[in-house]
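**Student:** Kindly generate the corresponding structure for this input.
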Amino acid sequence: MLQSMTGFGSARLDADQYCISVEIRSLNSKSMDLSVRTPKFLSDKEYEIRNMVQKALVRGKVSVTVEYTKNKSQRARNTVNKELLKSYYKELSEVADQVSADKSELFRLALHMPEVLQQDEPDEEENDADWEQVQPLLQQALQSINTFRADEGKALTTEIMSYIDRIRILLAEVEKHDPVRMEHIRTRIRGHIAELSTSEHFDQNRFEQEMIYYMEKLDIAEEKVRLVNHLHYFTETVYLPEPTGKKLGFISQEIGREINTIGSKANDATIQHYVVEMKEELEKIKEQVNNIL
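**Tutor:** Below is the predicted model of the structure:
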């Protein structure tokens, strides 16, 4: 069954002193394009994280974010530099006496002077979490994003197979109309034979050789058979258990080649109409295949 390369997965651990969250996002890409952002205490685990993600997700433009935050009780607190506050207050008070100013607001003013209020920042290197707690969260997030991808893949499967079925229907119309096309060709050839046979320069052998070449050039029987086979192979590949996005892309190219050849050889307005519609459906398929794992 198909899987989309687009997905999102997350996991979170709320402890008494801290919180750890893992988020994984993915978009379509030709290969694995992975970016990882982690706290400092996991810097030595990036290689292991990359291996886990690549093994689980295989392909896509993937971003992994691991965040570690301390709870409010562990965050920065304000402290007062008492000696500096006293110094500011004394200086302000002396200036107020000199200019006979009101002193009622001096304390508030001194409290907000530079470096009086200071924040005690927690040491970023100190934390209560470790890899043994982050690893299961990463695995949970990977499982979540793969579930997301699988659900998207089911919708993609339904959509793509509707386009394949439409191409089959159009090919059946081509098959139905082909005898009419060939009869028109034969009629035109008979008319040409009647005209040419009266000419004194008419060469029967040369004419028969050119007619055989002409009929083979207009014959689309092999292309129709190959197109049916490609459509069948595409359908089989869609339901394989392993990732098949690249293979489906190659099969789509082969389908397009047969459709184009039918259009170029048919030399018939009705079949050309069916060919254009088949190309439209194939373009829809190619657009969706780009997002398949």
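**Student:** going forward, measure contacts and count neighbours with C-alpha atoms only.
**Tutor:** Noted.
**Student:** so where do the strands sit in the stretch 51-200 of the chain?
**Tutor:** 60-70, 77-80, 117-120 (DSSP state E, counting those that start in this stretch).
**Student:** now the ones you listed in TSV, with distance to residue 269 and mean neighbour count?
**Tutor:** Putting the strands of the stretch 51-200 of the chain into TSV (distance: least, Cα to Cα, whole Å; neighbours: other Cα atoms under 10 Å) gives the following:
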stretch	distance to residue 269	mean neighbour count
strand 60-70	42	19
strand 77-80	80	12
strand 117-120	80	14
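**Student:** would CSV of those with distance to residue 93 be doable?
**Tutor:** Below are the strands of the stretch 51-200 of the chain laid out as CSV (distance: least, Cα to Cα, whole Å):
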stretch, distance to residue 93
strand 60-70, 41
strand 77-80, 19
strand 117-120, 20
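**Student:** among those, which is nearest residue 50?
**Tutor:** strand 60-70 (9.1 Å; Cα to Cα).
**Student:** And the helix ranked longest in the chain, what does it pack against?
**Tutor:** Criterion DSSP state H: the longest helix present in the chain is helix 131-196. For helix 131-196, the packing partners by 3 or more Cα pairs under 8 Å, 6 or more residues apart in numbering; DSSP states H and E come out as strand 7-14, strand 18-27, helix 46-57, helix 221-238, helix 269-289.
**Student:** Quick one: closest of the strands of the stretch 51-200 of the chain to residue 167.
**Tutor:** Comparing the strands of the stretch 51-200 of the chain by Cα to Cα, strand 60-70 comes nearest, at 29.0 Å.
**Student:** How far off centre is the closest one?
**Tutor:** 18 Å (Cα atoms, centre = their mean, to the nearest Å).
**Student:** Now show me the structure for the sequence below, then we'll compare the two:
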Amino acid sequence: VHLPREYSELELEVKKMLARYFHRGTVDVYVNRWLKDSTDQFEIHLRPEIAKKWMQTYKKLAKELKISESLDLKSIGSLPEVIRIRENNEMGIGEKKSLLQAVEKAALQCDQQRDREGKGLKKEFERLLLALQKMLSKMETQVGDQGERLRERVQKRFVQAGMEESLDPQRVTQEIALLVDKADVAEEIARLKEHLGHFQDLVKSGKTQGKSLDFYTQELLREVNTIGSKSQSSDLTHSVVAAKTLIEKLREQVQNIE
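**Tutor:** Coordinates of the predicted model:
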């Protein structure tokens, strides 16, 4: 909050008012003060005793230098401390009320603008979430036959290396099962669905849940990255990249929410 010095006592009150409208992020508020063109806003103090001392000093100096005096009224008035002008900066009750009303009006207008933008954001969230759901369904299909593809690939490599007959079939089966287990992403898919459901619920609630939404975008991204690291097919890898792009777009939009 940036207030003129005369309004500094109202800083805490202004901050409390703004806290009712803004709950996350940073808000800068600038308040300027213009005085009316009125003589009531200024007080002019004449100090003849100071002027007399200046005159005495000049006379003494002129005598010492043996020169004639030449000090007119304008020159005397411009001497330091002869004339003091004090601005009347005291804030009245009416001015305080006007200031607080102006700040609240600005905060309310900002809040209304955010509400309009929020409706647009909600539509964008719904679009991105629908696209992410479709991508998740596609990934589930691609993951479904990943185990069988891995078995076929390993067995084919054994055949190409001429090692099929020399290896223990049971040991080969165990090794393949171990590789398939490492490539299994069923848990990641389940968590993705869960996080996506929570995200959708928050969006539908219409509440300002920026921190929670940001948390779920991070979790979504983490699960998708894990699936990508376990991917055994180019199709699944492409889907992971597409899903990450959608989640990043979600995260960008979340930054606009409190």
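**Student:** As CSV, the helices and strands packed on helix 131-196 of the first structure with mean neighbour count would be great.
**Tutor:** Converted to CSV, these look like this (neighbours: other Cα atoms under 10 Å):
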stretch, mean neighbour count
strand 7-14, 18
strand 18-27, 19
helix 46-57, 14
helix 221-238, 16
helix 269-289, 17
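**Student:** Take these and write them to CSV, including distance to residue 131 of the first structure.
**Tutor:** As requested, those are exported to CSV (distance: least, Cα to Cα, whole Å):
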stretch, distance to residue 131 of the first structure
strand 7-14, 13
strand 18-27, 11
helix 46-57, 10
helix 221-238, 38
helix 269-289, 37
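**Student:** Tell me which of those lies nearest to residue 259 of the first structure.
**Tutor:** helix 269-289 (6.4 Å).
**Student:** Now that closest one on the second structure. Mean distance?
**Tutor:** When the second structure is superposed, helix 269-289 of the first structure averages 2.9 Å from its matched positions, counting by mean Cα distance after the TM-score superposition for the first structure.
**Student:** Residues in contact with that helix: which ones?
**Tutor:** If you take Cα atoms under 8 Å, 6 or more residues apart in numbering as the criterion, helix 269-289 of the first structure is touched by 156, 160, 163-164, 166-167, 170-171, 173-174, 177-178, 245, 248-249, 252, 255-256, 259-260, 262-263, 266.
**Student:** Run through the residues that contact residue 108 of the first structure.
**Tutor:** Residue 108 of the first structure touches nothing, counting by Cα under 8 Å, 6+ apart.
**Student:** Give me the aligned partner of it over in the second structure.
**Tutor:** Using TM-score structural alignment, the partner of residue 108 of the first structure in the second structure is residue 74.
**Student:** Residue 245 of the second structure matches what in the first structure?
**Tutor:** Residue 245 of the second structure maps onto residue 280 in the first structure, by TM-score structural alignment.
**Student:** for residue 230 of the second structure, same thing?
**Tutor:** Match for residue 230 of the second structure (TM-score structural alignment): residue 265.
**Student:** Measure how buried its match is and give me the count.
**Tutor:** Residues contacting residue 265 of the first structure under the criterion other Cα atoms under 10 Å number 16.
**Student:** How about it: what's its closest non-neighbour residue?
**Tutor:** Distances taken as Cα to Cα, 6 or more residues apart in numbering put residue 218 closest to residue 265 of the first structure, at 5.1 Å, once the chain neighbours are dropped.
**Student:** Am I right that that neighbour is in contact with residue 266?
**Tutor:** Yes - applying Cα atoms under 8 Å, one finds residue 218 of the first structure in contact with residue 266, separated by 5.9 Å.
**Student:** between these two, who's got more neighbours?
**Tutor:** Shown here are residue 218 of the first structure and residue 266; by other Cα under 10 Å, residue 266 has more neighbours (21 against 17).
**Student:** Spit out the contact partners of that one.
**Tutor:** Residue 266 of the first structure touches 218-220, 272, counting by Cα under 8 Å, 6+ apart.
**Student:** Please point out which of these the second structure shares.
**Tutor:** Retained in the second structure: 218, 272, out of these (criterion both residues aligned by TM-score structural alignment, their matches' Cα atoms under 8 Å).
**Student:** which of the contacts of residue 266 of the first structure sit farthest apart?
**Tutor:** 219 and 272 (14.5 Å).
**Student:** quick one: the residue located most distally from the centre of the second structure and residue 60 of the second structure, what's the gap?
**Tutor:** What lies farthest from the middle of the second structure is residue 66; by Cα atoms, centre = their mean that is 73.5 Å. Distance of residue 66 of the second structure to residue 60 of the second structure, given as Cα to Cα, to the nearest Å: 10 Å.
**Student:** repeat for residue 119 of the second structure
**Tutor:** The value you get for residue 119 of the second structure to residue 60 of the second structure, if Cα to Cα is used, is 81 Å.
**Student:** just residue 33 of the second structure next, same as before
**Tutor:** 47 Å.
**Student:** Report the contact partners of residue 38 of the second structure.
**Tutor:** So residue 38 of the second structure contacts nothing (Cα under 8 Å, 6+ apart).
**Student:** Residue 198 of the second structure too?
**Tutor:** residue 216.
**Student:** Residue in the first structure paired with it?
**Tutor:** Per TM-score structural alignment, residue 198 of the second structure is aligned with residue 233.
**Student:** on that earlier part again, residue 138 of the first structure: which of the helices and strands packed on helix 131-196 of the first structure is closest?
**Tutor:** Closest among those, using Cα to Cα: strand 18-27, at 6.3 Å.
**Student:** Contacts made by that closest one with the rest, please.
**Tutor:** Taking Cα under 8 Å, 6+ apart as the rule, strand 18-27 of the first structure contacts 5-14, 60-71, 128-129, 134, 137-138, 141-142, 145, 291.
**Student:** Comparing the helix or strand where residue 225 of the second structure lies with the first structure, how large is the average distance?
**Tutor:** Using DSSP states H and E, residue 225 of the second structure sits within helix 210-230. Per the superposition on the first structure, helix 210-230 of the second structure and its aligned residues are separated by 1.7 Å on average (mean Cα distance after the TM-score superposition for the first structure).
**Student:** thinking in terms of the whole chain, how far from its middle is that helix?
**Tutor:** Using Cα atoms, centre = their mean, the offset of helix 210-230 of the second structure from its chain centre is 20 Å.
**Student:** can you tell me which residues contact residue 29 of the second structure?
**Tutor:** Taking Cα under 8 Å, 6+ apart as the test, what residue 29 of the second structure contacts is 1-2.
**Student:** what's the distance between it and residue 11 of the second structure?
**Tutor:** Taking Cα to Cα, one finds residue 29 of the second structure at 11 Å from residue 11 of the second structure.
**Student:** Equivalent analysis for residue 45 of the second structure, please.
**Tutor:** 32 Å.
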